[in-house]
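Any chance you can model this:
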Amino acid sequence: MTVIHAENALLPNGIARDVRVLLSGGHIDSVEMGVAAQPGDERHRFLLPAIPNLHSHAFQRAMAGLAETRGPGDDSFWSWRAVMYRFALSMEPDHVEAVAAQLYMEMLEAGFCRVGEFHYLHHDKDGTAYANPAEMAERIAAASAEAGIALTLLPVFYAHSGFGGSAPIEGQRRFINDLDRYASLMERSAKIVARLPGGILGVAPHSLRAVTPQELAAIQPLAQDGPIHIHIAEQVKEVEDCIAWSGARPVEWLLDCAPVDGRWCLIHATHMTEAETRRVAESGAVAGLCPVTEANLGDGVFSAPLFLQSGGRFGVGSDSNILISLSEELRLLEYSQRLARHSRNVIAPPGGSTGLALLQRALEGGAQALGSTCGIEPGKPADLMTLDISEVPWLSAEHLLDHFVFASGVGIDTVWVRGRKQAEHGRHIRRDQISARFRAAMSDLLARDTG
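I've put the predicted structure just below:
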């Protein structure tokens, strides 16, 4: 049993003073407001829920910063993808586990409590299945357990290289499954997730490029009650190719042809018309926004104001994992809106704090997208974090969240996942051993890449 006393805490109805939270069995047992700390309480200045990271490709953490050299012509998402494929084809299971553990440790230090792992590196380097078809899923689960982050595992179904069932290209050989192999992967993944505290399983049709309509319909029941995630409308070329194939835009086609509802998370959804934006919001699906990656890849800017005005929900993810920072994802999301609209404080409601609005929306949308629950209230998982405000002690509670998102001087101090302390004083409790294995893996990978 752990008892936390916070001078300020972000509760479902807003910021409250002198809050005492009792943690028991991985959940929040009770929340008291306006009470003094008692002997033995762990004392903190500002307590808030930790945030779900709804979209990650763990293996791509290995190539962070290694795709920033311009080629002979204009670079794009598609030229970046060629570099990513090269890295994907070089990694052994031990590399993947070491890289994922480092990544998940960094997520915890950044204030994330759960990760939606959009997992599509399934097979051996030559494209053949491992003796255990879920070998790589086992490694992802082991990394999440070592780091202590909660896992929503989203095994990806990937069968084609383009719309209309095009044959996969050579660089995709480690990703490809047919329906029978994918069903076997899902069956084994269910057993893996069942061993993880708070583990959740969903399905992830990679994109409309990578699945046929028949395949998309066939894999949805495998999610049972779990979430369904899909990349959609990330790139202009993707929209153009979808129109050429079907006569409809990607989001338009998906909404017309699939039972999109609150279990769905549409990753990126960058290039939508006003009608598509309203329809996604009205469907109850979550928009999975990855602002750092979307900026890094030159994807475009999501239309947040119209989406929110229509009742839409969003969460944030770190996607390619080039930078792990909750505050940077939220800041870049807001700044992209300001740049596109020549305005300020776009995502906040009238009279409201932008930092608070960003955090609350990322919390609620991220939890929905990953099939979990959140918030500092009895019965919810004890997924919590505290802020280090030692450098800005003069700030009022009302300004701390804005400072965390938009300025320097406020960082993450302590993080609990299901009541277990995973980071303290901004540092993961197993940082040294996890980082040592990561450094060894990266040295080996880069030697292979240049050898």
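
Only C-alpha atoms from now on, for both contacts and neighbour counts.
Noted.

now the strands: where do they sit in the stretch 201-350 of the chain?
204-205, 228-232, 264-268, 286-289, 313-316 (DSSP state E, counting those that start in this stretch).

Contacts for the last one, please.
What it means is strand 313-316. Outside of strand 313-316, the residues within contact range by CA atoms under 8 Å, 6 or more residues apart in numbering are 52-55, 281, 284-291, 307, 329-330, 361-366, 369.

one more to put side by side:
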Amino acid sequence: MTVLYTEQLLTAAGWVQSARLHLDGARIATIERDVAPGPGDERHDAIVPAMPNLHSHAFQRGMAGLAETRGRSEDNFWSWRDIMYRFASRMSPEHLQAIAAQAYVEMLEAGFGRVGEFHYVHHDVGGRRFADPAEMAARIAAAAGETGIALTLLPVFYAHSSFGGKAPSEGQKRFIHDTETYARLIERCREVVAPLPASVVGVAPHSLRAVTAEELAEVVRMLPDAPVHIHIAEQQNEVRDCLAWSGLRPVRWLLGNVAVDSRWCLVHATHVDAAEIEGIARSGATVGLCPVTEANLGDGIFPAADFVAAGGRFGVGTDSNVCISLSGELSLLEYTQRLSLGSRNVIGLQGHSTGMALYQRALSGGGRALGAPMASLVEGGPADLVSLSRQEPAMMCRSGDALIDSWLFATAGGVVDCVWVSGIKQVERGRHRSRDAVRDAYGKAMQELCA
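The predicted structure follows:
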């Protein structure tokens, strides 16, 4: 049994001082409070729960920074997507595994303990089908196993290029399934993740524009108790196209035609009106916010303050993985609200820490969205932990909620010391145990892709 002593511990009930955590395999066996360290204890400044990353396209880490040149016309999400399609078109299974492993190492070093991998590159170069329909998904699972991050695998159902069942485009040929082949993919994905501890498989209709109403209903029924993730209302053009197709905005259409409940994650939901905000909150669904990617793509600003006031639940994800940073996602979420509303400490409650409000809400929403709702440190709960160092200048002399505030708003790295997932230490002194080997494989893959 591993015993960790920490000066400060963030539990489900709040901060505990001078605590000893007894880890028994993947679980926290007991938590002692207000005690002295024992001989042989591993000592830390502060320990908090690891954060779920509810939305990732791991392969896009390889193209980070390659879409920052202005074109002849106005650049937007759709011009970025063309570059992404070209990058995805060349990627082999080996390339995918190497890039995903690099992304997962960076996530763990940032303080994420679980990733929701929204995986849609299913087929071989040119759209040819692999003998194993889960060939590419198995590479995602292998990258998760190699790095030790907990995996919620979300195989994407993608059938159409736009609303009304429009035929897919040439750039989408590696993504496409019908419901019959998708059902086989789901079964194989459950098999390939089975050896990974605490793994989960969900379903992921890509977006309303990529599925018909009939396909959406069939996909959601395939795993009736599993997470359901969907991109929705990310772009203004998407809202306009949905209105032209159905007479309704995307979120309004979804809430009116599908039994959306707490197993759903609506990714982005950037462009929503007041009625849609209330509807999402009532449904119990989680909104998956990816502030760094949403800013990078010029998506817009989600009305988080109104959503939280309505009782809505959110989590955060790294999406395109253009810059992998837990503190970056949460601080930018708050800062965009401040910029749009002309106010400070928007997400926090009066008299309470904004950083803590952000962290606890994202823990709860992200865990639920990924089918792992116990994202807190309790006896008998999972040993998914992050230790924070107080050696960084902004962290010195900080305690309690001020630790979280200073981590999120006043540092640029160097705060995450160790990370455990299912009781196994994957990061120590800020470095993943396999960082060098993973980086070497990533470098080889990128040399081949950029040749």
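
And the TM-score between these chains?
Superposed pair, TM-score by TM-score structural alignment, normalised by the length of structure 1: 0.98. Supporting alignment: 447 aligned residues with a CA RMSD of 0.9 Å.

still on that earlier bit, out of the strands of the stretch 201-350 of structure 1, which is the most enclosed?
Greatest average neighbour count among those goes to strand 286-289 (a mean of 30), per mean count of other CA atoms under 10 Å.

Determine the longest helix present in structure 1.
Assignment by DSSP state H gives helix 431-450 as the longest helix of structure 1.

who touches that helix?
Taking CA under 8 Å, 6+ apart as the rule, helix 431-450 of structure 1 contacts 62, 87, 90-91, 94-95, 98-99, 101-102, 105, 147.

Out of the residues you listed, which is nearest to residue 322 of structure 1?
Checking the contacts of helix 431-450 of structure 1 against residue 322 of structure 1 with CA to CA, the nearest one is residue 62 at 8.8 Å.

measure the closest one to residue 241 of structure 1 for me?
Using CA to CA, to the nearest Å, residue 62 of structure 1 is found at 30 Å from residue 241 of structure 1.

Residue 25 of structure 2 maps to what in structure 1?
Using TM-score structural alignment as the criterion, residue 25 of structure 2 maps onto residue 25 of structure 1.

Its match contacts residue 419, correct?
Yes: assessed by CA atoms under 8 Å, residue 25 of structure 1 is found in contact with residue 419 at 7.2 Å.

how close does the strand or helix carrying residue 190 of structure 2 sit to structure 1?
Taking DSSP states H and E as the definition, residue 190 of structure 2 sits inside helix 179-193. Compared with structure 1 after fitting, helix 179-193 of structure 2 has a mean deviation of 0.7 Å; criterion: mean CA distance after the TM-score superposition for structure 1.

Going by neighbour count, list what's buried in that helix.
For helix 179-193 of structure 2, a neighbour-count test (16 or more other CA atoms under 10 Å) marks 179, 182-183, 185-186, 188-190, 192-193 as buried.

equivalent range in structure 1 for that helix?
Residues 179-193 of structure 1 are matched to helix 179-193 of structure 2 when aligned by TM-score structural alignment.

Identify the residues contacting the matching stretch?
Contacts to stretch 179-193 of structure 1, defined as CA under 8 Å, 6+ apart, come from residues 133-134, 137-138, 141, 151, 153, 155, 157, 199-201, 215, 218-219, 222.

Most neighbours out of these, which is it?
Of all those, the highest neighbour tally under other CA atoms under 10 Å goes to residue 157, namely 31 neighbours.

Which position in structure 2 pairs with that residue?
Taking TM-score structural alignment, residue 157 of structure 1 has residue 157 as its aligned residue in structure 2.

I'd guessed that match sits against residue 119; true?
No: in this structure residue 157 of structure 2 lies outside contact range of residue 119 using CA under 8 Å: 9.3 Å.

The helix ranked longest in structure 2 vs structure 1, mean deviation?
Ranked by residue count and defined by DSSP H, the top helix of structure 2 is helix 93-110. The superposed helix 93-110 of structure 2 is, by mean CA distance after the TM-score superposition for structure 1, a mean 0.4 Å from where its aligned residues fall in structure 1.

so that helix matches what in structure 1?
Counting by TM-score structural alignment, helix 93-110 of structure 2 corresponds to 93-110 in structure 1.

buried sites along that stretch?
Going by 16+ other CA under 10 Å, stretch 93-110 of structure 1 has these buried residues: 93, 95-110.

now swap in stretch 31-44 of structure 2 and tell me
Under the neighbour-count criterion of 16+ other CA under 10 Å, stretch 31-44 of structure 2 has 31, 37, 44 buried.

Can you give me the end-to-end span of that stretch?
One end of stretch 31-44 of structure 2 sits 15 Å from the other (CA to CA).

need the helices for structure 1, in chain order.
77-88, 93-109, 135-147, 179-194, 213-219, 236-246, 250-257, 274-283, 291-296, 304-309, 326-341, 354-369, 397-406, 431-450.

need the contact list for residue 250 of structure 2.
Contacts of residue 250 of structure 2 were listed using CA under 8 Å, 6+ apart, and they are 208, 232-233, 238-239, 242-243.

what's the neighbour count on the aligned partner of residue 368 of structure 1 in structure 2?
For residue 368 of structure 1, the aligned residue in structure 2 is residue 368 (criterion: TM-score structural alignment). Neighbourhood size, residue 368 of structure 2 [other CA under 10 Å]: 25.

Can you name the residues that contact the closest residue to residue 368 of structure 2 other than its chain neighbours?
Leaving aside its chain neighbours, residue 368 of structure 2 sits nearest to residue 263 (7.3 Å; criterion: CA to CA, 6 or more residues apart in numbering). Taking CA under 8 Å, 6+ apart, we find residue 263 of structure 2 in contact with 225-228, 285-286, 368-369, 371.

Distance to residue 335 of structure 2 added to those residues, as JSON lines?
Conversion of the contacts of residue 263 of structure 2 to JSON lines gives the following (distance: CA to CA, whole Å):
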{"residue": "225", "distance to residue 335 of structure 2": "35"}
{"residue": "226", "distance to residue 335 of structure 2": "33"}
{"residue": "227", "distance to residue 335 of structure 2": "29"}
{"residue": "228", "distance to residue 335 of structure 2": "29"}
{"residue": "285", "distance to residue 335 of structure 2": "24"}
{"residue": "286", "distance to residue 335 of structure 2": "21"}
{"residue": "368", "distance to residue 335 of structure 2": "25"}
{"residue": "369", "distance to residue 335 of structure 2": "24"}
{"residue": "371", "distance to residue 335 of structure 2": "29"}
